[in-house]
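>>> Here is a sequence with its predicted model. Questions after.
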Amino acid sequence: MSDLRLRRSVLYMPGSNQRALDKAKTLTADSLILDLEDAVAPDAKEVAREQVCAAVKGGGYGEREIIIRVNAPQTPWGEADLKAAIQARPDAILMPKVSSPAVLESIANHLEALDAPESIAVWAMIETPAAILNIQEIAKARRDRRTRLTCFVLGTNDLAKDTWAQLVPGRVPMLPWMMFTLAAARAEGLTILDGVWNDIEDVAGCRAECQQARDLGFDGKTLIHPNQLEPANTCFAPSDEEVRRARLVIEAFDREENAKRGAIKIEGRMYERQHIGMARRAVNWREAIAAKGY
């Protein structure tokens, strides 16, 4: 059985909405981002902080991964957010506006000063032009264990705002930035999550964008409404046909007569030994989904 951490569906929940925090305990999300930043109005920041940290401490979210998105340290709420989040002990803290490695180094210093448990990881929002230009160095920050960096989250709305790029179907204006960020993440062993789909009424559009992100190589997608969970969970999963072929590849290369062969023809297609890793990933993915139950 695989111990793969699924992040197909990563749902933002506004920290100022107590009903949403409670409802999240019943939703089929792999991960939940309890938000203190963009989803919360300035006059509700302190209430949101109290509610989110109480919810995390209270538990009841099962195996769902819990992340708290704090406000940036330079904001009026940032320092208090970080301190409270550490005390709540989520699985990870999501930092907005990570535009250089220096931001992660600063956060590492804060975590050390606040004696943060080692179990708390750091996720980084990649949402500024500067972040795209510095993405390789930001990803390399993972090599310093003090940073706790494990995941990139694309902030496509903020990228569109700062670059004037249009959020059009197919996202052609953003594809170079998306793939450059993905390559940097993969080079350093980081998880990478796609940005949100804004039209909560257009489930078909969300499904298409989930499929695009999966085809591009993303691990999952950040979401803003429960009706987007099914498209994400479905698209970021291997199909029955993918799993069937993956098992054929694994079984074929495991046979004694193929022990020294570099390539094998299976059902009319050529497979090289490099395909074994891809096949095992598909099978492990399916096993992890089956264990989760949705």
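That came in fine, so what should we check first?
>>> Please make it C-alpha for all contacts and neighbour counts, starting now.
Fine.
>>> Tell me the spacing between the spatially most central residue of the chain and residue 263.
With the centre of the chain defined as its mean C-alpha position, the nearest residue by C-alpha atoms, centre = their mean is residue 193, 3.7 Å away. In this view, residue 193 and residue 263 are 33 Å apart by C-alpha to C-alpha, to the nearest Å.
>>> Is it correct that residue 222 falls within a strand?
Yes. Assessed with DSSP: H, G, I helix; E, B strand; the rest coil, residue 222 lies in a strand.
>>> what about it, how many neighbours?
Using other C-alpha atoms under 10 Å, the number of residues around residue 222 comes to 26.
>>> so where does the nearest residue to it once chain neighbours are set aside fall, helix or strand?
Distance criterion C-alpha to C-alpha, 6 or more residues apart in numbering; nearest residue to residue 222, sequence neighbours excluded, is residue 10 at 4.6 Å. For residue 10, the host element (DSSP states H and E) is strand 9-14.
>>> what do you get for residue 151?
Per DSSP H and E: strand 149-154 holds residue 151.
>>> Could you do residue 230 as well?
helix 229-235.
>>> next helix or strand past that helix?
Heading C-terminal from helix 229-235, the first helix or strand you meet, by DSSP H and E, is helix 240-254.
>>> what comes up buried for the helix or strand just after that following helix?
Beyond helix 240-254 on the C-terminal side, the first helix or strand identified by DSSP H and E is strand 263-266. Judged by neighbour count (16 or more other C-alpha atoms under 10 Å), strand 263-266 contains these buried residues: residue 264.
>>> ok, and what's touching strand 263-266?
Residues from elsewhere that reach strand 263-266, judged by C-alpha atoms under 8 Å, 6 or more residues apart in numbering: 248-249, 252-253, 258, 270-273.
>>> Please enumerate the helices of the stretch 51-200 of the chain.
In order along the chain, the stretch 51-200 of the chain carries the following helices (DSSP state H, counting those that start in this stretch): 78-88, 101-113, 129-133, 135-140, 156-163, 175-187.
>>> The fifth one - contacts with which helices or strands?
Secondary-structure packing of helix 156-163 (3 or more C-alpha pairs under 8 Å, 6 or more residues apart in numbering; DSSP states H and E): helix 129-133.
>>> Repeat that for the fourth one.
Taking 3+ C-alpha pairs under 8 Å, 6+ apart as the contact definition, the neighbouring helices and strands of helix 135-140 are helix 101-113, helix 175-187.
>>> cool, the third one as well?
If you count contacts as 3+ C-alpha pairs under 8 Å, 6+ apart, helix 129-133 packs onto helix 156-163, helix 175-187.
>>> contact partners of the helix holding residue 230?
Residues from elsewhere that reach helix 229-235, judged by C-alpha under 8 Å, 6+ apart: 8-9, 11, 28-29, 203, 206-207, 210-211, 214, 220-221, 223, 294.
>>> Comparison target below:
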Amino acid sequence: MTVVRPRRSVLYMPGSNARALDKARGLPADGLIFDMEDAVAPDAKEVARETIGTEMARGGYGRREIFIRINGLSTIWGSDDLAAAVAARPDAVLVPKVSSEADLVRIEEAMAGLGADPAIRVWAMIETPLAILNLKEIAASSTRAGSRLQGFVLGLNDLAKETGAQFVDDRAPMVPWISLSLAAARAYGLGILDGVFNDIYDDEGYAAECRQGREFGLDGKTLIHPRQIEVANQAFVPSVEEIEWAKTVVAVFQQPENADKSAVKIEGRMVERLHAEMAERTLALAGAIEELDRLALAG
């Protein structure tokens, strides 16, 4: 069975706020981003590094995926941030404003120089116009020997700032960026997370954007407040109907008489083997989500 890691809800947490990082241990988010960048004031960067290191050493985050977002290496904080992140041993380092393969090579070389655990992956923030123009190059970097690239996180706020695009209900100005980023990520087997929704009290608008993100095919959504977790967790999960259909498709293709068939008829529909592969992923995702939720309920 395909191995899939749920990333329905990935919550940004200010790295300088020890209370927030402690509270995160009890939140039902699939992932947490301990932030050293935008959520931390310049005079609190060192505090953020120390706080994240302390809380990571304490542990207690269970099966939540932990990302640490650093400042870019071109900033005065980047090198110290990366050293602190590597020492904390998260699941991944989240790198802002990746605009070319060269940006990833620089990060990976720096991580190698720090003796980073090979298991620590890299996720790239896609948040500059140049990144959109270089999406194929950036995604293809994952095929390079020694690459740590595992996924993209959309930074639509920064893209809007750089282009002058406006946020509207259906995100029409952002659709090309989302679609191209998704295509590049999937072409090279990478994960991809939607950008944040800025108005934490616009429940209707937020729910609609989560639905749209799932319709695009994104893995989940990055969040800025704990109250957004539940809606994302509900949006980025296969429905009961999808799960039942996936079970049917997998079962039919597993029958001996269908072992060599590229397509079969199921309940009046022609279903190809690629749909069986999609069904297997749906079941793997549903199973992984069920396990995560079970562990969350168990404490």
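Okay, I see it. Predicted model, so just to flag it, every value in this text is computed and none were measured.
>>> rewinding a little: dump the helices and strands packed on helix 129-133 of the first structure into TSV; add distance to residue 71 of the first structure and mean neighbour count as well.
As requested, those are arranged in TSV below (distance: least, C-alpha to C-alpha, whole Å; neighbours: other C-alpha atoms under 10 Å):
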stretch	distance to residue 71 of the first structure	mean neighbour count
helix 156-163	15	17
helix 175-187	23	18
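>>> among these, which is nearest residue 227 of the first structure?
helix 156-163 (19.6 Å; C-alpha to C-alpha).
>>> Kindly state the distance between the middle of the closest one and the middle of its chain.
Average the C-alpha atoms of helix 156-163 of the first structure, do the same for its chain, and the two points are 18 Å apart (C-alpha atoms, centre = their mean, to the nearest Å).
>>> Which residues are in contact with the residue of the second structure most remote from its centre?
Largest separation from the mean C-alpha position in the second structure: residue 257, at 39.1 Å (C-alpha atoms, centre = their mean). Contacts for residue 257 of the second structure (C-alpha under 8 Å, 6+ apart) come out as none.
>>> ok so, going back, could I get the helices of the stretch 51-200 of the first structure as CSV with distance to residue 20 of the first structure?
Formatted as CSV, the helices of the stretch 51-200 of the first structure follow (distance: least, C-alpha to C-alpha, whole Å):
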stretch, distance to residue 20 of the first structure
helix 78-88, 18
helix 101-113, 28
helix 129-133, 31
helix 135-140, 33
helix 156-163, 22
helix 175-187, 30
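>>> among those, which is nearest residue 198 of the first structure?
Sorting the helices of the stretch 51-200 of the first structure by C-alpha to C-alpha, the top spot, which is the nearest, belongs to helix 156-163 at 8.7 Å.
>>> who's in contact with the closest one?
Surrounding helix 156-163 of the first structure, the residues in contact under the criterion C-alpha under 8 Å, 6+ apart are 127-129, 165-167, 195-196.
>>> Specify the angle between it and helix 175-187 in degrees.
Orientation check (axes from the mean of the first three to the mean of the last three C-alpha atoms, to 10 degrees): helix 156-163 of the first structure against helix 175-187 gives 130 degrees.
>>> how big's the offset between helix 156-163 of the first structure and the second structure?
With mean C-alpha distance after the TM-score superposition for the first structure, helix 156-163 of the first structure departs from the second structure by a mean of 0.4 Å once superposed.
>>> Stretch 256-266 of the second structure spans what distance, first to last residue?
Looking at stretch 256-266 of the second structure, the gap from its leading to its trailing residue is 15 Å under the measure C-alpha to C-alpha.
>>> now swap in stretch 213-221 of the first structure and tell me
When the end residues of stretch 213-221 of the first structure are compared by C-alpha to C-alpha, they are separated by 8 Å.
>>> distance between that stretch and the chain's centre?
For stretch 213-221 of the first structure, the distance from its own C-alpha centre to the chain's C-alpha centre is 10 Å (C-alpha atoms, centre = their mean).
>>> Of all the helices of the stretch 51-200 of the first structure, which one comes closest to residue 4 of the first structure?
helix 175-187 (16.1 Å).
>>> tally of neighbours for the residue nearest to residue 222 of the first structure?
Under the criterion other C-alpha under 10 Å, the count of neighbours that residue 10 of the first structure has is 30.
>>> Please pull up the equivalent of residue 225 of the first structure in the second structure.
In the second structure, the residue paired with residue 225 of the first structure is residue 225, using TM-score structural alignment.
>>> tell me the contacts of that match?
For residue 225 of the second structure, the contacting residues are 11-12, 200, taking C-alpha under 8 Å, 6+ apart as the criterion.
>>> just the buried members of those?
Buried subset of those (neighbour count, 16+ other C-alpha under 10 Å): 11-12.
>>> Now residue 246 of the second structure: closest residue in space that isn't a chain neighbour?
Setting aside the residues directly before and after it, residue 246 of the second structure is nearest to residue 279 in space (C-alpha to C-alpha, 6+ apart), at 4.4 Å.
>>> ok, now residue 15 of the first structure?
With sequence-adjacent residues excluded and distances taken as C-alpha to C-alpha, 6+ apart, residue 15 of the first structure is closest to residue 48, at 4.5 Å.
>>> what's near enough to touch the one you found?
14-17, 36, 40.
>>> average offset between the helix or strand it falls within and the second structure?
Secondary structure here is read from DSSP H and E; on that basis residue 48 of the first structure sits in helix 45-58. Following superposition, helix 45-58 of the first structure is found to deviate from the second structure by 1.2 Å on average (mean C-alpha distance after the TM-score superposition for the first structure).
>>> ok and that helix relative to helix 78-88, angle-wise?
Angle between the axes of helix 45-58 of the first structure and helix 78-88 is 10 degrees (criterion: the same axes, to 10 degrees).
>>> Please say which position in the first structure residue 199 of the second structure maps to.
Taking TM-score structural alignment as the criterion, the aligned counterpart of residue 199 of the second structure in the first structure is residue 199.
>>> Can you get me a residue count around that match?
Residue 199 of the first structure is surrounded by 12 other residues when neighbours are defined as other C-alpha under 10 Å.
>>> and what of residue 97 of the first structure?
For residue 97 of the first structure, which is what you asked about, the neighbour count (other C-alpha under 10 Å) is 18.
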